[in-house]
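Colleague: sharing a model that was predicted from the sequence below.
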Amino acid sequence: MGGNKQDRALISVIVPVYNVERYLDQCVQSIVDQTYRNLEIILVDDGSTDSCPAKCDDWAGRDDRIMVVHRPNGGLSAARNTGIDHSTGDYIGFVDSDDWLDSRMYEVLLSNLLKESADISIISSTYEYGEGRSFSNKLASQYLVMDSAQAFRYVNIPGYYDVAAWDKLCIRSLFDDIRYPEDVRKNEDYGVTYKLLDKAGKIVYDSQRLYHYRQRLDSLSNTVGAVSMEPVHATKYMMDIVAKRYPDALSYARYGYLRAACGVYDTLLRSDSKYRTARIALQREISSFARRYVKSIEKEVHLSQARRIQFHMISYIPWAYGLLFKLYKLVKRTRLE
């Protein structure tokens, strides 16, 4: 463990909880077992209708570092904001209640943050598919100390960190005027992460894979349902920030927008006919943007051959892209089954 400053620092760990009775105990146990002990663990029961409210109260009775807040259902953003409002820690982190942590996660996050005098500390993650199957698309052995301009480059490059809330530890003051958008029910992390990266003076990233991100077919992030356009809106907002304040990173921001927009377009391809108008409009938007900027992006950002093909197919032969995408998803699903 580090010196006295690290030992005294209080970390508020905010855990929004909603109908995850199968996974909650593993999640909370992994937080309770952290090697860094000075934690304030805030379980925000967001109107759960299963056994989660009782489980939360039981955990509070077993560990005096745990606080439980019961609230009417308002969604993930509202639950996170409630946790922030109830927190008293010097630093704030978030955990999704169906995931779990390596025992050293908060020790590493805080140690790096203090060592580099940073405002945000970030680690890496592993996707967990059950039955011992896991995957990570993050590059190993990376340690980066960045200013905001550099952080906006790397957040838009595959293989480093994402926009998620749960892989980060932030100094408390960053949240003085930042909250999660309660009118956004999916992909709410995007805009907030961009605001945090813009506001931070220094950011440190360590690629140790210390967060275990459970992949569930019924989770909010993996269901098609109502399609969220938030990644498109938020990455446009991010491009505006970068264009005004960090123009040297603009090609990376444009690449990040294209990746996010293509991801939403892929979701629209899997959705029912009521999204046809939105799908056509987004395809035209991507096409116009790609034709205008892909060549300049390629001069600064390494694009894989697959990514180049994707951009060109959506731009010029979207019907063929749609057929190939649906075939790919069918083959992938068959392999998983």
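Modeller: Arrived safely.
Colleague: drop to CA atoms for contacts and neighbour counts, all remaining ones
Modeller: Noted.
Colleague: and the helix ranked longest in the chain, what does it pack onto?
Modeller: Counting residues, the longest helix found in the chain (DSSP state H) is helix 276-300. Here helix 276-300 touches helix 250-269, helix 305-316, going by 3 or more Cα pairs under 8 Å, 6 or more residues apart in numbering; DSSP states H and E.
Colleague: now render those as TSV, adding distance to residue 86 and mean neighbour count.
Modeller: Shown next, in TSV, are the helices and strands packed on helix 276-300 (distance: least, Cα to Cα, whole Å; neighbours: other Cα atoms under 10 Å):
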stretch	distance to residue 86	mean neighbour count
helix 250-269	33	22
helix 305-316	43	15
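Colleague: take this one as well and set it beside the first:
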Amino acid sequence: MRKIIISVIIPIFNSEKWIKLAVESIWNQSLEDIEIICIDDGSTDSSYAICKLLAQKDSRIIVMQQANKGVSAARNKGINSAKGKYIIFLDSDDYYVKNSLITMFDDINNTGVDCVFYNHFYDYNGRLIPRKPRLDSGEYTFKDVMTSILDDGTLTGILFGSSCGVIYKTEIIKKYNIKFNENIKINEDGLFNIDYLIKTKKFIYSGDSFLYCYRQYKSNGYSDIKLLYQRYNEINNYCNKFAGVITNMDQQLLSRSITVAFQLSVVACNKMAGKKLNILINDLWRNFDLTFYFKHMNFYKINLYKRVLAFFMCTKQIKLFILVVKKVYPLLKSRLRR
């Protein structure tokens, strides 16, 4: 029987434009002892048919189908089927750069750590913008990052917010039954990572290695700000399970309250206009004063774009905040390192 080193899990929903490119980014890797698990999550386009055709060309591709249950359910289905020693995830509209898998395997296999996190590029129609690292590269324990893992004060959210561009040990995931929460619709990756890291002895963050590429072609899908706010509250409720593990959780949740207000304000700017937008943002910011901001934000680590917006937020300059989000950022986003 063929030995499988890495299981690549790809959840798919209406990705007919990108899925072939995503799979080809794995085909073209130098590491061949892999399986590619494609889980179609009730697509209404030709995604499933494309995957079936690809599977006819390569026996390493396993295609599954389910009724639409969401990305978390699709990933969990892939986890249950994974036979590799290690697991990595790939979204169906993204891709890995050349030789990523052999790099990931060598790093985790040669160091003996329990997982390795890598950095990523943002892909704007072929223009690759590297993401600014949020940590120094190196070896860590959960205790080392525990005090900033929910929110590090950079208006970005959970410290390890993506499950893509990470290599995990299948043994740990299955031993502790670590799954994506199927009831949470945003930040599910970050919560999965916290659940996983709590069970690890040590891990590596490789902030200078850019192995994963996120295509930037769509805006936030939420048009209902109240629903999005509800989604964030669901995350906070989930985080209560970490109260006995994360010693400063109350402080991090206060930092997170600023992050949520910031992110909701940005989404609102892209979905709304006029007096309603001003009223909403004023309502989101009303409970924060300057002292609170400086106590719970890490201005030195915030990138330039967010630092400008953070200044407007702190000084309650709503009109300037809206102007930058609506007019300035769209012109600069494919050039700014985030």
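Modeller: Thanks, I have the structure now. Computed from a predicted model, the values in this text were never measured in an experiment.
Colleague: so after superposing, what's the score?
Modeller: After superposition, the two chains reach a TM-score (TM-score structural alignment, normalised by the length of the first structure) of 0.79; 322 aligned residues with a Cα RMSD of 3.8 Å.
Colleague: in TSV: the helices and strands packed on helix 276-300 of the first structure, plus distance to residue 233 of the first structure.
Modeller: Output for those, formatted as TSV (distance: least, Cα to Cα, whole Å):
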stretch	distance to residue 233 of the first structure
helix 250-269	9
helix 305-316	19
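Colleague: tell me the buried residues in the longest helix of the first structure?
Modeller: Buried residues in helix 276-300 of the first structure, counted by 16 or more other Cα atoms under 10 Å: 279, 282, 283, 284, 286, 287, 289, 290, 294, 297.
Colleague: and the helices in the stretch 1-150 of the second structure, which stretches?
Modeller: Ranges of helices within the stretch 1-150 of the second structure are 19-27, 47-57, 71-81, 100-111, 142-145, based on DSSP state H, counting those that start in this stretch.
Colleague: out of these, nearest to residue 204 of the second structure?
Modeller: Closest approach to residue 204 of the second structure among the helices of the stretch 1-150 of the second structure (Cα to Cα): helix 100-111, 8.5 Å.
Colleague: ok and the longest helix of the first structure relative to helix 305-316, angle-wise?
Modeller: 130 degrees (axes from the mean of the first three to the mean of the last three Cα atoms, to 10 degrees).
Colleague: okay, the angle between helix 276-300 of the first structure and helix 250-269?
Modeller: Interaxial angle, helix 276-300 of the first structure versus helix 250-269 (the same axes, to 10 degrees): 150 degrees.
Colleague: now do helix 276-300 of the first structure: distance to the chain's middle.
Modeller: Relative to the centre of its chain, helix 276-300 of the first structure is centred 24 Å away, using Cα atoms, centre = their mean, to the nearest Å.
Colleague: so what touches that helix?
Modeller: By Cα atoms under 8 Å, 6 or more residues apart in numbering, the surrounding residues in contact with helix 276-300 of the first structure are 251-252, 254-255, 258, 261-262, 265, 268-269, 311-312, 314-316, 318.
Colleague: closest to residue 161 of the first structure among the residues you listed?
Modeller: Comparing these against residue 161 of the first structure with Cα to Cα places residue 252 closest, at 14.0 Å.
Colleague: the nearest residue to the closest one once chain neighbours are set aside: neighbour count?
Modeller: Nearest residue to residue 252 of the first structure, sequence neighbours excluded (Cα to Cα, 6 or more residues apart in numbering): residue 153, at 5.4 Å. Counted with other Cα atoms under 10 Å, the neighbours of residue 153 of the first structure add up to 21.
Colleague: residues contacting residue 153 of the first structure?
Modeller: Neighbours of residue 153 of the first structure in contact, by Cα under 8 Å, 6+ apart: 249, 252, 253.
Colleague: could you redo the last one with a cut-off of 10 Å?
Modeller: Contact analysis of residue 153 of the first structure by Cα atoms under 10 Å, 6 or more residues apart in numbering lists 146, 242, 246, 248, 249, 250, 251, 252, 253, 255, 256, 301.
Colleague: tabulate these (TSV), appending distance to residue 180 of the first structure.
Modeller: Listed next are the contacts of residue 153 of the first structure as TSV, based on distance: Cα to Cα, whole Å:
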residue	distance to residue 180 of the first structure
146	24
242	21
246	24
248	28
249	25
250	25
251	27
252	24
253	22
255	24
256	21
301	30
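Colleague: quick check: the spatially most central residue of the second structure vs residue 254 of the second structure, distance?
Modeller: Nearest to the mean C-alpha position of the second structure, by Cα atoms, centre = their mean, lies residue 162 at 2.5 Å. Counting by Cα to Cα, to the nearest Å, the gap from residue 162 of the second structure to residue 254 of the second structure is 22 Å.
Colleague: excluding its backbone neighbours, what's nearest the counterpart of residue 67 of the second structure in the first structure?
Modeller: Under the alignment (TM-score structural alignment), residue 67 of the second structure pairs with residue 72 of the first structure. Of all residues not flanking residue 72 of the first structure in the chain, residue 47 sits nearest, at 4.6 Å (Cα to Cα, 6+ apart).
Colleague: my read: that neighbour touches residue 71, true?
Modeller: Yes: using Cα atoms under 10 Å, residue 47 of the first structure is in contact with residue 71, at 5.7 Å.
Colleague: show me which of these two is the more surrounded one.
Modeller: residue 47 (18 against 14).
Colleague: need the counterpart of that one in the second structure.
Modeller: Alignment note (TM-score structural alignment): residue 47 of the first structure maps to residue 42 of the second structure.
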